[in-house]
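# Could you work out the structure for the sequence below:
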Amino acid sequence: MTTAPLGLGTYRLQPRVVLEAAYRAAEDPATAWVDTAPNYLGGQAQTLLAPALAQRPVPVSTKVGFLTTETATTAIRDGALTLTEAETGHCLTARYVHWQCARNRTELGRDRLHLVFVHNPERTVGTPHEALRRAFTALEEEVQAGAVDTYGVATWDGFDTQAFTVPELDRLATEAAGTAQHHLRAVQLPVSLVTAHAFTQALAGEGPIAQAAARGWAVYASAPLFGGELSELATRELADLIRPDLNVPQVCLLAAASCPGVTRVLLSASSPAHWAEARAALREPPVPTPTLRKVLDVLASD
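Alright, predicted model coming up:
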């Protein structure tokens, strides 16, 4: 068992620090990763990242699904979106997925996208399964065209609400590709001491994290500090159960990175000090599973 490496999440970064944060994330080529989306930072995230990405060969994951006002206006003009579709703020039609992938490449300054997540498909109008099938079909076509390497699903509560399961995602990707050798290779979901349902399941070898890991998919843990709130919710006493020599945010981050099956933890760290603390925490040995179970039991009893 190893501790999952750190990746830069850009959802909560301030625009003025995006470039510096991306440079910091690229410092260690062995673990460098940036996760973004076309709707992050009011639609600015990808263009703000582009200068750093042009100078560093950092792998990047981006997304398709959500619309900003400007994105919707441009997509309507280009014939990729109808007015009705734009009103929902979220679209996963094949036409829109193709259009958004092309726009992502332009904004990021990349000829090829490494990983594209279908973003919160539980938010789609209609049934998530039909939307996912359409999106997966479009993304398989992007892969065949040499424009995308792999794709995945990023969700907030889709697994918890049973909007879809990992086996269902696997089946839908197989249908989209026409073969079990599809290119669905990752899931992203919240993993923290607060958003602990999937975490607890993983400790028992069950649930979406374990199911994805069993298929050889990457598992990206989002919101490991619960938007920064976890540092206020966790106590020093709780942290001491895990690693007394680390501060509370470091302990919470290490716990998420120690979840069996998690392959990367995404953190929106704005300052050099916070990034350095996070990297130091994840150089620690993973927290043993029995200790994680004990901590989650304590939290569940509060």
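# CA atoms for contacts and neighbours, from now on please.
Fine.
# what does stretch 290-302 rub up against?
The contact list for stretch 290-302 (C-alpha atoms under 8 Å, 6 or more residues apart in numbering) reads 193, 196, 200, 203, 238, 241-242, 255.
# buried set for that stretch?
By neighbour count on 16 or more other C-alpha atoms under 10 Å, the buried set for stretch 290-302 is 292, 295-296.
# May I ask which helix or strand encompasses the residue positioned nearest the centre of the chain?
Nearest residue to the geometric centre of the chain (C-alpha atoms, centre = their mean): Gln188, 3.9 Å. Secondary structure assignment for Gln188, by DSSP states H and E: strand 184-190.
# The helix or strand following that strand packs against which elements?
Counting by DSSP H and E, the next helix or strand C-terminal to strand 184-190 is helix 197-203. In terms of contacts (3 or more C-alpha pairs under 8 Å, 6 or more residues apart in numbering; DSSP states H and E), helix 197-203 is packed against helix 207-214, helix 289-301.
# Dump these into TSV; add distance to Leu67 as well.
Output for these, formatted as TSV (distance: least, C-alpha to C-alpha, whole Å):
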stretch	distance to Leu67
helix 207-214	27
helix 289-301	36
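# how near is the nearest residue to Pro5 once chain neighbours are set aside to Thr47?
In space, Pro5 comes closest to Arg264 once its chain neighbours are excluded; the distance is 5.1 Å by C-alpha to C-alpha, 6 or more residues apart in numbering. For Arg264, the distance to Thr47 equals 24 Å [C-alpha to C-alpha, to the nearest Å].
# I have a second one here; can you model it like the first so I can compare?
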Amino acid sequence: MTAQLGLGTYRCLDVAEAALMAASRGADWVDTAPNYAGGQAETALAVTLAAYPDLCVSTKVGFVPASAMHIGVRAGALSAADAERGHCLTPGYISWQLARSRLTLGRVPDLVFVHNPEHACPDAEITGRLYNAFLTLEEACSQQIISAYGVATWRGFSNGLFDVPALLELAAKAGGPKHHLRAIQLPVSLVHLASVAQALDGRGPLADALAAGLEVFASAPLHGGAIPGMVTPELSELINPGNTPTEAALAVVASAPGVKRVLLSTGNPEHWMWAAEAVGRPSLSPDALRRVVDVLGT
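Okay, the predicted model is just below:
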């Protein structure tokens, strides 16, 4: 398969342990956010990032860690209302959070995602919110505070709030033809199959990202660990004969057109190796993916 397995830290019980485990077993990417692990995920990653300088890291801006609420207000980076809301994408907060993330991680992040820009945002204001965020991130790129940016969303694409062409247009408006928009992140799984079905028809966020050269990070590939228990032996055999339910579920995600990285949250070495082996196998054919979509729907 063309996709690679990366560590997602959203559901990791011990981020430091999970990162060392994954890095020592060949992981090339770890994805995090300032609000993960009770606001301590970036701190927990610093030791592993120092020990494995080739390990890439992506973080996010948007959600406000509870531990940073009062600090941000005192620093003038957050209004009291935004702190209470727990999410903010104002230029001042983004710049402040980027500086904190760089200091905490101990390096320039390889990628910074705008985290769920749709959160508590009226539909009519989403374009302006994204554009202003992109302006701030382009400035951070020009100052080498970050290397590149992207958009991580749970429902922005599925709800039609924005699409990849719209994001590219905003990035070009904010940063010109050499803008630094490089990736998108969205849920792709047997529960979230719509983007896979669209990609098989050459449309939707996965196909659009592939055409534009954007990297696609597939989040929640096992839907918080729920999917293996939902996959029957018959479905597993339909997807890929001889696979376990977990392997079959990951095979669908890793085979989806355009998916570059599959983000798995685990600190279990055996689970990681099983997943890495499943993702590393030859891709399922488009016909096999269509059969899955036909059986499960979108």
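# TM between them?
Superposed pair, TM-score by TM-score structural alignment, normalised by the length of the second structure: 0.96. Supporting alignment: 295 aligned residues with a C-alpha RMSD of 1.3 Å.
# still on that earlier bit, what does the residue nearest to Pro5 of the first structure align to in the second structure?
Taking TM-score structural alignment for the superposition, Arg264 of the first structure sits opposite Arg261 in the second structure.
# Need the three-state assignment for Tyr220 of the first structure.
Following DSSP: H, G, I helix; E, B strand; the rest coil, we place Tyr220 of the first structure in the strand state.
# Give me the neighbour count for it.
For Tyr220 of the first structure, the count of nearby residues is 25 (other C-alpha atoms under 10 Å).
# What does it correspond to in the second structure?
For Tyr220 of the first structure, the residue aligned by TM-score structural alignment is Phe217.
# wait, what's in contact with its match?
So Phe217 of the second structure contacts 183-186, 259-263 (C-alpha under 8 Å, 6+ apart).
# If we use 10 Å, what do you get?
Contact analysis of Phe217 of the second structure by C-alpha atoms under 10 Å, 6 or more residues apart in numbering lists 3-6, 8, 31, 152, 183-188, 206, 258-263.
# Could you do Glu20 of the first structure as well?
Per C-alpha under 10 Å, 6+ apart, neighbours of Glu20 of the first structure: 49, 52, 270-272.
# Kindly report the same for Thr47 of the first structure.
Residues in contact with Thr47 of the first structure, defined by C-alpha under 10 Å, 6+ apart, are 38, 53, 104, 106-109.
# Buried members of the residues you listed into ChimeraX, please.
In ChimeraX syntax, the buried subset of the contacts of Thr47 of the first structure is picked out as below (16+ other C-alpha under 10 Å):
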select :38,53,104,107,108,109
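# mapped onto the second structure, which of the contacts of Thr47 of the first structure are still contacts?
Among the contacts of Thr47 of the first structure, the ones whose aligned partners also stay in contact in the second structure (both residues aligned by TM-score structural alignment, their matches' C-alpha atoms under 10 Å) are 38, 104, 106-109.
# Spell out the residue ranges of the strands in the stretch 51-200 of the first structure.
Here the stretch 51-200 of the first structure has its strands, by DSSP state E, counting those that start in this stretch, at 60-64, 113-119, 148-154, 184-190.
# Out of those, which is closest to Val125 of the first structure?
For these, proximity to Val125 of the first structure was assessed by C-alpha to C-alpha; strand 113-119 is nearest, at 13.3 Å.
# Residue range in the second structure corresponding to that closest one, please.
Under TM-score structural alignment, the match for strand 113-119 of the first structure is residues 109-115.
# and the matching stretch, which residues are buried?
Residues of stretch 109-115 of the second structure classed as buried by neighbour count (16+ other C-alpha under 10 Å): 109, 111-115.
# returning to that earlier point: dump the strands of the stretch 51-200 of the first structure to a markdown table, plus distance to Pro285 of the first structure.
Shown next, in a markdown table, are those (distance: least, C-alpha to C-alpha, whole Å):
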| stretch | distance to Pro285 of the first structure |
| --- | --- |
| strand 60-64 | 26 |
| strand 113-119 | 28 |
| strand 148-154 | 27 |
| strand 184-190 | 22 |
